[in-house]
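Peer 1: Let me see the structure of the following:
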Amino acid sequence: MNLPSVVAQPGMPDAVRIYEVGPRDGLQAEKQLIATDVKLEFIRRLLAAGLRTIELTSFVSPKWVPQLADAADVVAGVDLDSARHPVLVANERGLDRALASGVREIAVFASATESFAKNNLNRSVDEALTMFELVVRRSRDAGVAVRGYISMCFGDPWEGPVSLAKVVHVAERLIDMGVTSLSLGDTIGVGTPGHVLALVERLEAAGIPRGVLAMHFHDTYGQALANVHAALTAGITEFDASAGGIGGCPYAQSATGNLATEDLVWMLTGLGYHTGVNLEHLVEASVWMAKHLRRPSSSRVVRAMASTDDRGQA
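Peer 2: Next up, the predicted model:
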């Protein structure tokens, strides 16, 4: 198996965490319903490949996200001691279901822009944040860690460029209410390295340390890995990715896909990081899932490593 030559870069963080979102963010917008047993096998294969943070599902209304109507069944089918297994919740009803399922970590999903908040949550930015305050407080009281996603940090399909001040406002509110980490989303993939550095610096100036930040990049314009590298140089140590590059954003028509976990692992390996991920096994898991989705993986690494003859990839 080919692997990149290892050439470490001075001044980078000592270690990096991969936050796998394929089973939740990757599958949520799929129009064909994926059977629960297929989702569970996908998660099992991701675990076998060495991933140790895997976001399982989302406790949201089946009316709005029918793909995740089996959230409780997915959680019940996973050994929660096998790794970190966060779930997304949209409101207190979702939190009640999540807590009843025994999860130990949740995430809430806020927006930096009014248009996306309206389309995604049917609320204003501040109304959504007010709703999350009780969710976060109840979660922390129950000993459950809370991650805060912020979408549209770099651009919005309705509003265009997004000011750094808008992102900082939402980030401050989430930190003040008690979230333990923040994932900054380039939901439509328009971010560039300089923008990434400027946002990190602006957040730090507002008193939000780099150590609580994660980055969630989309590869719509081919900038995801360049943005990861920029974030690494800024001291960011956690990155969201989706096996095989599956997923996008159902509310943002120009979003084409998440950063592929394989592509991220390849770059991190070349930089000398020990991710704990067996890249060959991860590629096999993504190829397996691609067959169930009835389309080839969008990951460049998967395409390069998986031959037509033995893995069904062009």
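
Peer 1: hey, let's count contacts and neighbours off CA atoms from now on
Peer 2: Will do.

Peer 1: What is the strand or helix carrying A171 packed up against?
Peer 2: Using DSSP states H and E, A171 sits within helix 164-177. In this structure, helix 164-177 packs against helix 125-141, strand 145-151, helix 193-205, with contacts taken as 3 or more Cα pairs under 8 Å, 6 or more residues apart in numbering; DSSP states H and E.

Peer 1: buried set for it?
Peer 2: Residues of helix 164-177 classed as buried: 164, 166-168, 170-171, 174-175, 177 (neighbour count, 16 or more other Cα atoms under 10 Å).

Peer 1: cool, and stretch 2-18?
Peer 2: Quick answer for stretch 2-18 (16+ other Cα under 10 Å): 12, 16-18.

Peer 1: just to revisit the earlier point, of the buried residues of helix 164-177, closest to A255?
Peer 2: Distance to A255 across the buried residues of helix 164-177 (Cα to Cα) is lowest for V167, with 19.2 Å.

Peer 1: so is the residue lying closest to G276 once chain neighbours are set aside in a helix, a strand, or just coil?
Peer 2: Leaving aside its sequence neighbours, G276 sits nearest to G50 (Cα to Cα, 6 or more residues apart in numbering; 5.6 Å). Under DSSP: H, G, I helix; E, B strand; the rest coil, G50 falls in the coil class.

Peer 1: how near is G50 to N119?
Peer 2: 36 Å (Cα to Cα, to the nearest Å).

Peer 1: So between these two, which is more surrounded?
Peer 2: G50 (16 against 12; other Cα atoms under 10 Å).

Peer 1: Look at N120 and give its secondary structure.
Peer 2: Per three-state DSSP, N120 ends up helix.

Peer 1: From what I see, it and A252 are in contact.
Peer 2: No: at 9.6 Å, N120 does not count as touching A252 under the criterion of Cα atoms under 8 Å.

Peer 1: doesn't P161 make contact with T113?
Peer 2: No: counting by Cα under 8 Å, T113 stays clear of P161, with 10.0 Å between them.

Peer 1: And the two? Which one has more around it.
Peer 2: Using other Cα under 10 Å, the more surrounded residue of T113 and P161 is T113, with 24 against 14.

Peer 1: so who does the more buried one touch?
Peer 2: Contacts for T113 (Cα atoms under 8 Å, 6 or more residues apart in numbering) come out as 125, 152, 156, 159, 162, 166.

Peer 1: Make CSV from those residues and add distance to R311 to it.
Peer 2: Formatted as CSV, the contacts of T113 follow (distance: Cα to Cα, whole Å):
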residue, distance to R311
V125, 45
M152, 36
D156, 37
E159, 42
V162, 41
K166, 45
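
Peer 1: I'd like to know which of those residues are buried.
Peer 2: Using 16+ other Cα under 10 Å as the burial test, the contacts of T113 include 125, 152, 156, 166 as buried.

Peer 1: one more to line up against the first:
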Amino acid sequence: MSTGLPMVVRDPALPARVRVHEVGARDGLQNESGLVPVDVKAEFVTRLAAAGLTTIEATSFVHPKWVPQLADAEELFPRVRDALPGVRLPVLVPNERGLDRALALGAREVAVFASATESFARANLNRTVDESLAMFAPVVSRAVEHGLTVRGYLSMCFGDPWEGAVPVEQVVAVCRRLADMGCDELSLGDTIGVATPGHVSALLTALEQAGIGSGRLAVHFHDTYGQALANTLAALRHGVSTVDASAGGLGGCPYAKSATGNLATEDLVWMLHGLGIETGIDLGLLTATSAWMAGHLGRPSPSRTVRALAGAAASHKES
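Peer 2: Next up is the predicted model:
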């Protein structure tokens, strides 16, 4: 029977601490077919913070027509902002109007969402890569002027459902433009989950050679082919110490139908703790939170760790 804790074997070649950038409340819930009540969302974020997560992406200030699941951003954000003063609560802003809404509510961290490929830029943003970057430039500039921290998400860094494998140099070029624009951090997205550890290593090496070091990078893996943890480990070996994950493995991508769920936060934390890497996260509380949310969504969590620990707890209770 599982003890709920992995055996710890420290690897000194890896970072001593990893910051988990939790995306379940935004990236996860925006892909739900039904609308999750704002009270449930607020409690979800609060429970995640109680489990030790210090960066929780709260919502997106996108037009409700495009993402009706996040139409309650104006109601949700002040509630979690006021309840969780010590927690970082970044929000996605697709354009200047979104930034205006975020600024009006006192957001201190924002993110823009770019694409490494033309096909996905058209599908997701209805613009070319160049046109989308031109749209983001004043958003990033104004955010920096207001003293905000800015993250640049970059989708399709490894593969695209229309274009296939994405050349490393193509990804590096867009990353360079986002960095030069003023983004403090770049999150490399494997949107359809086709990356492998060698590909991850090649991209991180190329980015370092282009002057974008691991300290400025985060990784965002999907587990379509079961490679998310292996890819994360490859990134850690390159010194990356910020990893995106979604509680319970929630999420996908509404504009890339082949994309499955994000890397589950619980699966990530199990691996990190087994490697002796500090996260500040209580795995038991996190697992309970994801099981609670799965109950609200009416289906079991896809996270292997949630299922294993929940099963072990049930067996222990029966015995």
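
Peer 1: quick revisit: farthest pair in the buried ones among the contacts of T113 of the first structure?
Peer 2: V125 and D156, at 13.7 Å, using Cα to Cα across these.

Peer 1: so what corresponds to E30 of the first structure in the second structure?
Peer 2: Alignment note: E30 of the first structure maps to E32 in the second structure; criterion TM-score structural alignment.

Peer 1: let me redo that: V162 of the first structure
Peer 2: In the second structure, the residue matched to V162 of the first structure (TM-score structural alignment) is V166.

Peer 1: Check S115 of the first structure too.
Peer 2: Matched to the second structure by TM-score structural alignment, S115 of the first structure sits across from S119.

Peer 1: Now do the contacts for that match.
Peer 2: Taking Cα under 8 Å, 6+ apart as the criterion, S119 of the second structure is in contact with 160, 162-163.

Peer 1: one more time with 7 Å
Peer 2: By Cα atoms under 7 Å, 6 or more residues apart in numbering, S119 of the second structure lies in contact with W162.

Peer 1: Could I get the buried residue list for the helix or strand containing it?
Peer 2: Secondary structure assignment for S119 of the second structure, by DSSP H and E: helix 118-125. For helix 118-125 of the second structure, the neighbour count (16+ other Cα under 10 Å) marks 118-122, 124-125 as buried.

Peer 1: Off-centre distance for it?
Peer 2: Offset of helix 118-125 of the second structure from its chain centre (Cα atoms, centre = their mean, to the nearest Å): 19 Å.

Peer 1: Report the angle between it and strand 149-155.
Peer 2: Angle, helix 118-125 of the second structure to strand 149-155, by axes from the mean of the first three to the mean of the last three Cα atoms, to 10 degrees: 120 degrees.

Peer 1: Not counting stretch 185-200 of the second structure itself, show me its contacts.
Peer 2: With Cα under 7 Å, 6+ apart as the test, stretch 185-200 of the second structure has contacts from 150-159, 216-225, 227, 230-231, 234-235, 258-260.

Peer 1: The second structure: which residue goes with K291 of the first structure?
Peer 2: In the second structure, K291 of the first structure lines up with G295, judged by TM-score structural alignment.

Peer 1: looking at this, that match is in a helix?
Peer 2: Yes: assignment of G295 of the second structure by three-state DSSP places it within a helix.

Peer 1: which residues in the stretch 201-319 of the second structure form helices?
Peer 2: Ranges of helices in the stretch 201-319 of the second structure, per DSSP state H, counting those that start in this stretch, are 228-237, 265-274, 283-297, 304-318.

Peer 1: average gap between the helix holding A171 of the first structure and the second structure?
Peer 2: For helix 164-177 of the first structure, the mean distance from the matching residues in the second structure following superposition reads 0.7 Å, by mean Cα distance after the TM-score superposition for the first structure.

Peer 1: quick one: that helix to strand 145-151, angle?
Peer 2: Using the same axes, to 10 degrees: helix 164-177 of the first structure against strand 145-151 is 160 degrees.

Peer 1: Toward the C-terminus from helix 164-177 of the first structure, list the very next helix or strand.
Peer 2: Read in the C-terminal direction, the helix or strand following helix 164-177 of the first structure is strand 181-186, with elements assigned using DSSP H and E.

Peer 1: ok, average deviation of that next one from the second structure?
Peer 2: Following the fit onto the second structure, the mean deviation recorded for strand 181-186 of the first structure is 0.2 Å by mean Cα distance after the TM-score superposition for the first structure.

Peer 1: give the contact list for the match of V162 of the first structure.
Peer 2: By Cα under 7 Å, 6+ apart, the contact set of V166 of the second structure is 157-160.

Peer 1: Closest one to H146 of the second structure out of those residues, please.
Peer 2: The closest of these, once distances to H146 of the second structure are taken by Cα to Cα, is C157, at 29.4 Å.

Peer 1: Could you check how far Q227 of the second structure is from S290 of the second structure?
Peer 2: Relative to S290 of the second structure, Q227 of the second structure is positioned 21 Å away (Cα to Cα).

Peer 1: Mind checking which of those two has more residues around it?
Peer 2: The neighbour comparison of Q227 of the second structure against S290 (other Cα under 10 Å) goes to S290, with 28 against 17.

Peer 1: doesn't A247 make contact with the more buried one?
Peer 2: Yes: counting by Cα atoms under 7 Å, S290 of the second structure does reach A247; the two are 5.9 Å apart.

Peer 1: what residue of the second structure matches up with C153 of the first structure?
Peer 2: With TM-score structural alignment as the criterion, the equivalent of C153 of the first structure in the second structure is C157.

Peer 1: would that match count as being in a helix?
Peer 2: No: looking at C157 of the second structure with three-state DSSP, it is coil, so not inside a helix.

Peer 1: so it makes contact with Q170?
Peer 2: No: assessed by Cα under 7 Å, C157 of the second structure is found out of contact with Q170, at 8.7 Å.

Peer 1: Residues that sit against both of those two, list them.
Peer 2: A116.
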